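Visitor: pasting the structure only:
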């Protein structure tokens, strides 16, 4: 088995949407830099970014109730919702720049306009939704949101959900037409096609075996060519680890102090998919409900219109599950191998604190198809089992770390971990993930290349006009950018619902 040694400027590990986004940004900001990408699988966007492995929601907090919380005085804290919406606007701007520059084409192949709705049942939740609606309506980013607790109006909005509903409990929904369905797999593949055209070397079927520091401060990556069996050694001044659930073990191999006292807890997901055209045509929205008591935020039930391969489908879920794998294509030893002496007590503390989550996951794993159908019927009372099939979605690794809230705190979000000198960065965590990829990668640039940010800023503002500006506080700028990106991405068209 022979070995090869090569030098480059930047190494991106993992051919998902995060690496694709960072590579695309860097190619605009520093076109002379040499970039190499290593991916274990045969193609781009096959794991977490794949269209079947995520919800395909353009997360902008338009419908996700877990991004707004109720304070002790009954008022609604919308700060997280505003923040996530702002982040999604950055993604829209960057995608629009790529389309306008002819760097990617046919945006309708990865993004479509879909109303986003929140649906609640019961007097208490209807009151919460109404207060949430009023709080968000004061923010320009949520302009156009409607609220209704009138069953007749809801029949117009969501006929499939309202048909056959016999309960006398109060029911209410909010609707906003500016929501999106995003095929992150298609977007990832487009971005990697673009990067290849810019002479970025993308090595598929190459698995990372080790990452270590060299005497001159660079990083050496040991790579196994899965086809030839050869071992290659590549060195770079900067490494980004964007391997989805596989990022944590790779980060641990760097040995940087920032990688200590961090653990990961894998959660798998299942969706029920409807391919009966008669049923699919009766629904055109992403409708998010409320997580049940004891359920984690990523398990919020939702009924989604999806476009996968330009075919319309309905997905309901997710149903949580447990697998010790950190990736769908991972190993059953992933979880146990991630436990190190430096994070053992962090992991044990999380195990004690998260007994309710463990119990919930066990219950979810034990669910029969009949029980899943019962949950589906809370959304679609007339649902028939023969119209639906089960699809296994992606693995997500929730970050566990020591915080002010205590040792072994489970984090529900997306996190960047970087070395103090900015020479290596890794992306960990889950939702809102891909939707906020541009914001997250800008954070990577700010942390890892502070010496270049001043010279890069004019180009960043050309690509992302609102960079460094709060759109929530600048309604005119928001409206201008929103109208422009809506036109560029072809998001203005509405599709009728066939009740």
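Guide: Thanks, I have it. Treat the numbers as computed from the prediction; the structure is a model and nothing was measured.
Visitor: going forward, measure contacts between C-alpha atoms and count neighbours the same way
Guide: OK.
Visitor: what's the distance between residue 98 and residue 413?
Guide: Separation of residue 98 from residue 413 (Cα to Cα, to the nearest Å) stands at 27 Å.
Visitor: Between those two, which is the more surrounded one?
Guide: Using other Cα atoms under 10 Å, the more surrounded residue of residue 98 and residue 413 is residue 98, with 18 against 15.
Visitor: With adjacent residues omitted, what lies nearest to the more buried one?
Guide: residue 104 (5.6 Å; Cα to Cα, 6 or more residues apart in numbering).
Visitor: take a look at this one as well, against the first:
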């Protein structure tokens, strides 16, 4: 998110001075790191939690449409970066991979059928296929269908326009570009405090994590894009808009296949239904991943709990986030989410064999010796009081909190996260620099042709932009590459 905001602003106002302060030794080691997330280009093609069944039995696709449109905005900006030679090789961060949804049982098959009918007539989801035929599914996902005992209804949707995105690589490329544009990037620096100065500027106390040396920085505008660490910094700013907000950390684990013969038999991102009581980030999925032109196979995520807000954080992070202004909200959340807490405790203590049982729902003949466990990233879900959910509502999504005067903004939350980074950062700019947006609009439209336009209401434009971004990003097969099967030891 921070890299995206920097890249956008540097195109719009090249003379503005931008400084990046990063706690780690390199960019994107936390949430953006390629092994800390599933690498899905979230566009609602396969994620069942972006659609819900209403009381009358119909399917609500409004969130799916919103996420898809936002992902198309990201594709447009990435294409602009490639076409402008700011990013040399798009295959270093994005690869075409079919996106699929897979379900079993009468209830879920009926839901998927209705979901397909609701989406397939939508211009944003053209090309989606549906089947309940085990023979067809065996053609689509041979690894998942081999040795499967089909004792009841089974179904899947498939769409070939899905993507795998290496957000770690993209983040590093964006910061390399910013560095070439004279943006100062300071690594191994921790922001210890943020205070409002008398002149209205923000004063940052920054400490070198290796030497302990302290520096002071002053800025007219601050963006806090610190992943799980954003909440602490937002609280230190003291802005009224940050009051009453808490955070609930959820950790993640993936199983990674170390048998190249197994890896070679699967080529798709296949999402299922989340277990009862599980958070949306724990929707099980079997993913083909492409990292440095090497193919991997991941399954998960398995949710867990640790009080850390960052993978490299402190065991005291959760306790330190509890303040007088959010204490009641946090307690209310705890009372309302006993099933989630129970689920997370079970996940934490689960054995490898228990996790293998979950994997065998996807790959019936999966062998324990072929799979290793990898610790993924931390996600901090937002807790706040809402009209719809009442006090202590646990929010599953991405949200920007900004001061009324637009001088500071913080990014909180998780999925769909990085996939919608460009839309989220355009929203940040609209809230924090409203006086500049009219002058910036022509350049924004050059970078993002659909800016201010609904792709849903303009299907011809949607098709045109999807085709052009596919060409720019090498997603239409015009630039084949050699893929090496990756195994993990």
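Guide: Nice, thanks for sending it over. Predicted, not measured: the structure shown is a model, and the values here were computed from it.
Visitor: Now the TM-score, please.
Guide: Aligned and superposed, the two chains score 0.97 in TM-score terms (TM-score structural alignment, normalised by the length of the second structure); 480 aligned residues with a Cα RMSD of 1.2 Å.
Visitor: picking up where we left off before, the residue nearest to residue 98 of the first structure is in what secondary structure piece?
Guide: When secondary structure is defined by DSSP states H and E, residue 104 of the first structure falls outside every helix and strand.
Visitor: Trace residue 261 of the first structure over to the second structure, please.
Guide: Taking TM-score structural alignment as the criterion, the aligned counterpart of residue 261 of the first structure in the second structure is residue 244.
Visitor: I'd say its match and residue 325 touch.
Guide: Yes. When contacts are counted by Cα atoms under 8 Å, residue 244 of the second structure is listed as touching residue 325 (5.1 Å).
Visitor: more neighbours, the two?
Guide: In terms of neighbours (other Cα under 10 Å), residue 244 is the more surrounded of residue 244 of the second structure and residue 325; the figures are 21 against 13.
Visitor: Distance check, that one against residue 409 of the second structure.
Guide: Residue 244 of the second structure is 16 Å from residue 409 of the second structure, where distance means Cα to Cα.
Visitor: re the thing from before, what's the residue nearest to residue 98 of the first structure aligned with over in the second structure?
Guide: The equivalent of residue 104 of the first structure in the second structure is residue 87 (alignment by TM-score structural alignment).
Visitor: Then residue 430 of the first structure?
Guide: When the second structure is aligned by TM-score structural alignment, the residue opposite residue 430 of the first structure is residue 414.
Visitor: Okay, that match and residue 60 of the second structure: tell me how far apart.
Guide: 21 Å.
Visitor: Who has more neighbours out of those two?
Guide: When neighbours are counted by other Cα under 10 Å, residue 414 comes out ahead of the other of residue 414 of the second structure and residue 60, with 21 against 16.
Visitor: Residue 395 is in contact with the more buried one, correct?
Guide: No. With contact defined as Cα under 8 Å, residue 414 of the second structure does not reach residue 395; the gap is 9.3 Å.
Visitor: what touches both of these two?
Guide: Common contacts of residue 414 of the second structure and residue 395 (Cα atoms under 8 Å, 6 or more residues apart in numbering): residue 381.
Visitor: where exactly do the helices run in the stretch 301-450 of the first structure?
Guide: In the stretch 301-450 of the first structure, the segments counted as helices under DSSP state H, counting those that start in this stretch are 334-337, 344-353, 355-365, 369-379, 437-448.
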